[in-house]
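[1] Everything below, folded, please.
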Amino acid sequence: MIIMIAAVAENNALGKNNELVWHLPNDFKRFKFLTTGHHIIMGRKTFESFPKPLPNRTHVVITRNKNYNPEGCIVVDSIEKAISICPENETSFIIGGGEIYNLGLQFADQLEITRVHHSFDADAFFPEINSGDWKEIQSEFNPIDEKHQFAYTYQTFVKV
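    Below you'll find the model as predicted:
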């Protein structure tokens, strides 16, 4: 199963200048819980936005740069190759960025979205979720609190 996981603003913003534009500690914990022990597929810029590789996950990095070879990562040049090297009988995650989400949407079986209830100035965006292709099966609203400046909703979509 291929799951796309993302935190997405009301205007589909993902981030700006290769950084998130909000801080939601509970979403980081959820991301870690869901993706630990799995293959995670990402673009080069997303990989480079991490201070170091994420522990206990197999990193699959997509880039056109033939000389790119970060230690401990599998490097491929297409979304199709990234998906093909993931174990078929296990869950793998597409984790961004914007271009990779656009390419990966057709291959995804499920979407795990954290909808941030705010709009942001951004330069990377998540593709539009077409209600004819996706059905929301779960939703959990989380209000603003002392650690979260923005309200957010965890949403799970499955392909129709």
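[2] alpha carbons only for contacts and neighbour counts from here, please
    Fine.
[3] which residues in the protein form strands?
    All strands of the chain, identified by DSSP state E, fall at 2-9, 13-15, 39-43, 58-62, 73-76, 92-96, 110-116, 124-125, 134-142, 152-159.
[4] One more sequence to fold, the one below, so I can look at both together:
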Amino acid sequence: MILSAIAAMARNRVIGINNKLPWKLPEDMKFFREKTKGSVMIMGRKTFESLPKPLPNRFHIVITRQEGYRFEDPLVEIVHDLNTAIELAHMLTTKYKNKFGEEVFVIGGSEIYRQAIDIVDRLYLTVIDRDYPGDSTFPEFSEMDLNLTKKDQRDGFSFCTYERPASPQ
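    Next up is the predicted model:
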């Protein structure tokens, strides 16, 4: 299993305001759809609730601290911590590898990114070349831990891919 995070952030690290994206960037939405299609995704409850409905062709693992939280859908599972989410994702990608593939995506929000940033294998980060007001930010990370391996500069934003170097054996 490859654990990846995927996010878009402004230059000032903002990723959201009032549980919404502060920008409209169709190219980034297309990138997100293409990357995550047919995959298992891990997200926080607020991120899940910001979606109009569960995204098609994806399995949603939703992390919440609310004990009684429920959502009835065969492609949605509720858990209460990141470790349980990762264990479930590993089981799903192993048992149903022809359906989901091996890459699992952490898709937000801020608290889930903060918990996952030190353990992800890969980070897909769209960096928007301006500041935005917001109430949710992407965590700081060390480029010693995640190396920039690809940068696709566009008009007003960049698609960046970071990879965690392999551990010495």
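[5] Highest mean neighbour count out of the strands of the first structure?
    Most buried of the strands of the first structure by mean neighbour count (mean count of other C-alpha atoms under 10 Å) is strand 39-43; its value is a mean of 27.
[6] centre of the chain versus stretch 117-128 of the first structure, how much separation?
    Stretch 117-128 of the first structure has its average C-alpha position 13 Å from the chain's average C-alpha position, going by C-alpha atoms, centre = their mean, to the nearest Å.
[7] what does that stretch correspond to over in the second structure?
    Following TM-score structural alignment, the partner segment of stretch 117-128 of the first structure in the second structure covers residues 129-140.
[8] contacting residues around the matching stretch?
    Outside stretch 129-140 of the second structure, the residues that touch it by C-alpha atoms under 8 Å, 6 or more residues apart in numbering are 9-18, 22, 109-110, 113-114, 117, 156-158.
[9] The residue nearest to the spatial centre of the first structure and residue 19 of the first structure, how far apart?
    The first structure has residue 95 as the residue nearest its centroid, 2.6 Å off, counting by C-alpha atoms, centre = their mean. Residue 95 of the first structure sits at a distance of 14 Å from residue 19 of the first structure (criterion: C-alpha to C-alpha, to the nearest Å).
[10] now residue 143 of the first structure
    In this structure, residue 143 of the first structure and residue 19 of the first structure are separated by 23 Å, where distance is defined by C-alpha to C-alpha.
[11] Of these two, which one has the most company?
    When neighbours are counted by other C-alpha atoms under 10 Å, residue 19 comes out ahead of the other of residue 143 of the first structure and residue 19, with 15 against 11.
[12] which position in the second structure aligns with the more buried one?
    That one, residue 19 of the first structure, aligns with residue 20 by TM-score structural alignment.
[13] For the spatially closest residue to its match that is not a sequence neighbour, grab the count of nearby residues.
    Across the structure, with C-alpha to C-alpha, 6 or more residues apart in numbering as the measure, the residue nearest residue 20 of the second structure apart from its sequence neighbours is residue 50 (6.9 Å). When counting by other C-alpha under 10 Å, one arrives at 13 neighbours for residue 50 of the second structure.
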